[in-house]
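# after the sequence you'll find the predicted model.
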Amino acid sequence: MLKEIRPAILILVLLTAITGLAYPLAMTAIAGVIFPKQAQGSLIERDGKVVGSALIGQEFKDDKYFHGRPSATTAPDPADSTKTVPAPYNAANSGGSNLGPTSKALDDRVKEDVEKLKAENPKADVPIDLVTTSASGLDPDISPDAALFQVPRVAKARNMPEDRVRALVNENTQGRLAGLLGEPRVNVLALNLALDAAASK
């Protein structure tokens, strides 16, 4: 019986070492060489200081910045650890709201958001991604339409010509991957940093 068990244990140890140690370490090393920026989290720096990641959204509330999608992420309630409180873009707790299409809470929240956005830009249709959360709650991108919708507010808050702000949106719009996959998108953090840089000139 020991003859049958010994090879099985040897194969188990060998495959564990290969698939659990050697392969992950090799892939990490290869990724670090071929894609060093992505392997480190696609961090974005300004003046030598990390200000965020191109892969994780941030909450921007100030009128002079472009805003991302709503985020449904939560955090433990400091007053009662059995409950949660809203914590937009909480990277430690990625997730959607779990509210279904028949949810009154979701319907009320979307209607309220649409009203606020309509007051900001009454002539334009509100892009869907400005009132809906992503599955992760951490989406760093918005559609070009969502960015262009916000141009009048941002331009007014910064006292910049709308054409200049619109040009920044166009400069920061990324196309489909390989011309086929996904949708055109604008990284909100990158756009806001470009906006700060343009305003300081």
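Alright, I've got the coordinates.
# please make it C-alpha for all contacts and neighbour counts, starting now.
Fine.
# longest single strand anywhere in the chain?
strand 80-86 (DSSP state E).
# which residues are in contact with that strand?
Strand 80-86 is contacted from outside by A72, T73, T74, A75, P76, D77, using C-alpha atoms under 8 Å, 6 or more residues apart in numbering.
# hmm, which of these are the buried ones?
Among the contacts of strand 80-86, those buried by neighbour count (16 or more other C-alpha atoms under 10 Å) are A72, T73, T74, A75.
# let's bring in a second model and compare:
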Amino acid sequence: MLKEIRPALALVVLLTLITGLVYPLAMTGLAQVLFPRQAQGSLIERDGKVIGSELIGQAFTSDRYFHGRPSATLGPDPNDPSKTVPTPYNAVNSGASNLGPTNKALVERVQGDLKHLKAENGSAAVPIDLVTTSSSGLDPHISPEAALYQVPRVARARGVPEEQVRQMVDELIEGRQLGLIGEPRVNVLALNLALDRTSTQP
């Protein structure tokens, strides 16, 4: 019996070392050499300080900034660790809300968001990605339509011409990958950083 068990155990140990140690270390090393910036998280710095990542959205609430998609990620309730509370763009707990289209909480949240968005730009149709969450809850991008929808609010809050803000959006639109994959998009953090570089009004 030992004769049959020994090769099985040796194979388990060997495969564990290969797939659990050698392969991950090799891939990590290759990533660090070939794509060092991406391997470190595609971090964005300003004045020598890391302020975010190109890959993870942030919650911007001021009228002076473009807002990203709603985020359904959760985190521990500081008052009761056995419960969770909404913590937008929580990279530790990536995921969607799993609420169905007839769920009362989801319907009320979307209706509230629509009412707020219509108040800031009632003349235009609200782009769907401004009221729906992504499957990860961390999406750092919005559609060009969602960015352009917010131009009047941002321009008004910053006291700059709408055309100037609209031109900035146009310049930061990212096309489809390889011209085929995905949809055109705008990175919200990159857009807000560009705004701050060109507008100093408090």
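Looks like it arrived, so ask away. Please read all numbers here as calculations on a predicted model, not as lab measurements.
# list the residues that contact the counterpart of P78 of the second structure in the first structure.
Mapped onto the first structure by TM-score structural alignment, P78 of the second structure lines up with P78. By C-alpha under 8 Å, 6+ apart, the contact list for P78 of the first structure is empty.
# any idea how far T84 of the first structure is from P78 of the first structure?
According to C-alpha to C-alpha, to the nearest Å, P78 of the first structure stands 9 Å off from T84 of the first structure.
# over to P101 of the first structure?
As for P101 of the first structure, its distance to T84 of the first structure is 22 Å (criterion: C-alpha to C-alpha).
# is it true that G68 of the first structure lies in a strand?
No: using DSSP: H, G, I helix; E, B strand; the rest coil, the assignment for G68 of the first structure is coil, not a strand.
# count the residues that sit near it.
28 (other C-alpha atoms under 10 Å).
# that one against P144, yeah?
No: using C-alpha atoms under 8 Å, G68 of the first structure is not in contact with P144; the gap is 11.6 Å.
# what's the nearest residue to E183 of the first structure if we skip its chain neighbours?
Nearest residue to E183 of the first structure in three dimensions, chain neighbours excluded: R176, at 5.2 Å (C-alpha to C-alpha, 6 or more residues apart in numbering).
# show me the contacts for the alignment partner in the second structure of that neighbour.
Matched by TM-score structural alignment, R176 of the first structure corresponds to R176 in the second structure. By C-alpha under 8 Å, 6+ apart, the residues touching R176 of the second structure are G182, E183, P184.
# quick one: contacts for the first one?
Shown in contact with G182 of the second structure (C-alpha under 8 Å, 6+ apart): R176.
# gap between it and L148 of the second structure?
For G182 of the second structure, the distance to L148 of the second structure - C-alpha to C-alpha - is 19 Å.
# now swap in the second one and tell me
Distance, E183 of the second structure to L148 of the second structure, by C-alpha to C-alpha: 16 Å.
# also the last one?
Using C-alpha to C-alpha, one gets 13 Å for the distance from P184 of the second structure to L148 of the second structure.
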